[in-house]
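Undergrad: structure, please.
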Amino acid sequence: MDFHDSDAGRRIAYEFTPGTSPAVVFLGGYKSDMQGTKAVHLEDWAQATGRAFLRFDYSGHGASGGTFEDGCIGDWAEDAQSVIEAVTEGPVLLVGSSMGGWIALLLTQRLADIAGLVTIAAAPDFTEDGFWADFDKGQREAIMQDGQLALPSEYGDPYIITRRLIEDGRNHLVLRSALELPFPVRLLQGTADTSVHPDRALKLLDHAASPDMRLVLVDGADHRFSDADCLALIESSVEEVIARAEEDA
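TA: The predicted structure follows:
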């Protein structure tokens, strides 16, 4: 494991596998880390095929510095951009899982050379369309007055939703204005996902503009999207996007 110190003063833990271009970059979800099943599986695939690969922890996540509750979408997008630009060379293929799908969409508008994009249960704008939209009046008042709100999570400790997370999220929404993705895009989504409804994937498909974008719905797959079939689909989708990008080069 290595560490990158960003210009913003945040220490980001990462693992980089050298190899052929484009480098595949895995962007994890909200409160997830780079030790997750999908990230490690893709690293194993990259090492077996000689492909450059980067996985990392946002600040406040995993082995990186900082406190989770202090972070927000803008910070985590900056973390991702900083470590990608510091560690990789040439084009990158972004693989974004859940919140990482939102981060990846932000990065497509910031990074100089994107070969393609694969999202897994992408959750763009979830702070506004998920958290805030679902809060009742009392919860909204609590988060504005107290600065945070604890929500139960089926994945372990409660989610601490902060006022800063909500307000910063509004500065980084991607489904309210034109979203140009001029490269191959594959959107993967499980129909049994209770964290990110399949309608989200349909909305992204309808909203974004790409010359080669496809949505794959997997019947019965949940938000983890980590069984053997789902992992194989992620792998084949990455390979397909690389092949299409090379055809278009």
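
Undergrad: okay, CA-based contacts and neighbour counts for the rest of this
TA: Fine.

Undergrad: ok, and the closest non-adjacent residue to A80?
TA: Excluding the flanking residues, the one nearest A80 by Cα to Cα, 6 or more residues apart in numbering is Y58, at 7.0 Å.

Undergrad: distance-wise, check the one you found relative to D229.
TA: According to Cα to Cα, to the nearest Å, Y58 and D229 sit 27 Å apart.

Undergrad: higher neighbour count, those two?
TA: Higher neighbour count among Y58 and D229: Y58, with 33 against 12, using other Cα atoms under 10 Å.

Undergrad: list the buried residues in whichever strand or helix holds I160.
TA: Element membership of I160 [criterion: DSSP states H and E] is strand 156-162. For strand 156-162, a neighbour-count test (16 or more other Cα atoms under 10 Å) marks Y159, I161, T162 as buried.

Undergrad: pull the number of nearby residues for G116.
TA: 27.

Undergrad: to compare against the first, here's the next sequence to fold:
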Amino acid sequence: MSQAHYFDTPQGRRIAYHKSGGAGPCLVFCGGLKSDMEGTKAVHLEAWAKARGLAFLRFDYSGHGESSGAFEDGCIGDWHEDTLAILEAVTEGPLCVVGSSMGGWQALLLARAIPRRIKGLVTIAAAPDFTEDGYWANFTDAQKAELEAVGHVALPSDYMEPYIITKRMIEDGRTHLVLRDRLELPFPVRFLQGTADTAVSVATAVRLLEHSEGPDIRLNLVKDADHRFSDAVCLTLIEEAVADVIAAA
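TA: I've put the predicted structure just below:
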């Protein structure tokens, strides 16, 4: 396994990344909440890109994987800053962005921040606005009181140890919502969503589809696929979606 490279952001956070050279557009993988760049989808897509001579970037947000910081200290805005900083530092030219779960929200924030660089976008179980529509909307009065008094609450996860959700993450999330205002995606877009996903609902995927504006946006629902979306069938669907948006760009 190759060693990660590191980049220090203007905010003073050290970001770990793997970048392989090749033709453009550069594929960029944005991982999910508490995920890291060694996950199945990121590593598989890197190998797929290398086999086709395409440039590829995977990285860890601050507080994730090999990057600096603690997860509990981060928020959506920090990870958006990390993503913008690493893209500016180690990539050039057009991008094809692939975002998984929270990384889908990050991909949509990129579409808003640097639309001219993005030539295609693929999301996998995208979770836009989840801090507000998922966490805050479902907090009990007791949890909201705990958040105010203690500054955080612990939420169980189906996939790993409990998530520590901070008051800062909730408040910062409100400044980065993408489903309240116009969301223009003027490039080929493919949303992938499993119907057996217990973390992100099909209703969320349909809401994202209906809210987005653009000339070439499609939603692919995969029966019985779960949130991981990483078995052989799902990995092939990701490959096909990426190839499709590159060809259509």
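
Undergrad: give me the TM-score for these two chains.
TA: The TM-score (TM-score structural alignment, normalised by the length of the first structure) is 0.98; 245 aligned residues with a Cα RMSD of 0.6 Å.

Undergrad: the strand holding I160 of the first structure aligns to what range in the second structure?
TA: Counting by TM-score structural alignment, strand 156-162 of the first structure falls onto residues 160-166 of the second structure.

Undergrad: please enumerate residues in contact with that stretch?
TA: Defining contact as Cα atoms under 8 Å, 6 or more residues apart in numbering, one finds that stretch 160-166 of the second structure is touched by E72, L147, G151, H152, V153, A154, L155, P156, S157.

Undergrad: what does the third one correspond to in the first structure?
TA: The equivalent of G151 of the second structure in the first structure is G147 (alignment by TM-score structural alignment).

Undergrad: can you pull the contacts of that match?
TA: T162, R163, R164.

Undergrad: between those, which is nearest I12 of the first structure?
TA: R164 (20.8 Å; Cα to Cα).

Undergrad: so what's the residue count around that closest one?
TA: 18.

Undergrad: excluding chain neighbours, give the residue nearest to it in space.
TA: The nearest residue in space to R164 of the first structure (Cα to Cα, 6+ apart) is C72, at 6.8 Å.

Undergrad: show me what contacts that neighbour?
TA: Contacts of C72 of the first structure (Cα under 8 Å, 6+ apart): R164, L165, D168, G169.

Undergrad: who wins for most neighbours among the contacts of stretch 160-166 of the second structure?
TA: H152 (21 neighbours).

Undergrad: just say helix, strand or coil for G24 of the second structure.
TA: strand (DSSP: H, G, I helix; E, B strand; the rest coil).

Undergrad: let me know the helix or strand that the residue nearest the centre of the first structure is in.
TA: The residue lying closest to the centre of the first structure (Cα atoms, centre = their mean) is G100, at 0.9 Å. Applying DSSP H and E as the criterion places G100 of the first structure in helix 99-108.

Undergrad: again, but for L175 of the first structure
TA: L175 of the first structure belongs to no helix or strand, assigned by DSSP H and E.

Undergrad: what's near enough to touch the equivalent of it over in the second structure?
TA: In the second structure, the residue matched to L175 of the first structure (TM-score structural alignment) is L179. Counting by Cα under 8 Å, 6+ apart, L179 of the second structure touches P128, D129, L208, H211.

Undergrad: which stretches of the second structure form helices?
TA: Per DSSP state H, the second structure carries helices over the ranges 40-51, 76-90, 102-113, 130, 137-138, 141-150, 167-173, 202-211, 232-248.

Undergrad: out of the ones you listed, which comes closest to P25 of the second structure?
TA: Taking those one by one with Cα to Cα, helix 232-248 is closest: 7.6 Å.

Undergrad: distance check, E89 of the first structure against S237 of the first structure.
TA: E89 of the first structure is 22 Å from S237 of the first structure, by Cα to Cα.

Undergrad: quick check on those two: which one has the bigger neighbour count.
TA: Legend: neighbour count by other Cα under 10 Å for E89 of the first structure and S237, higher for S237 (21 against 13).
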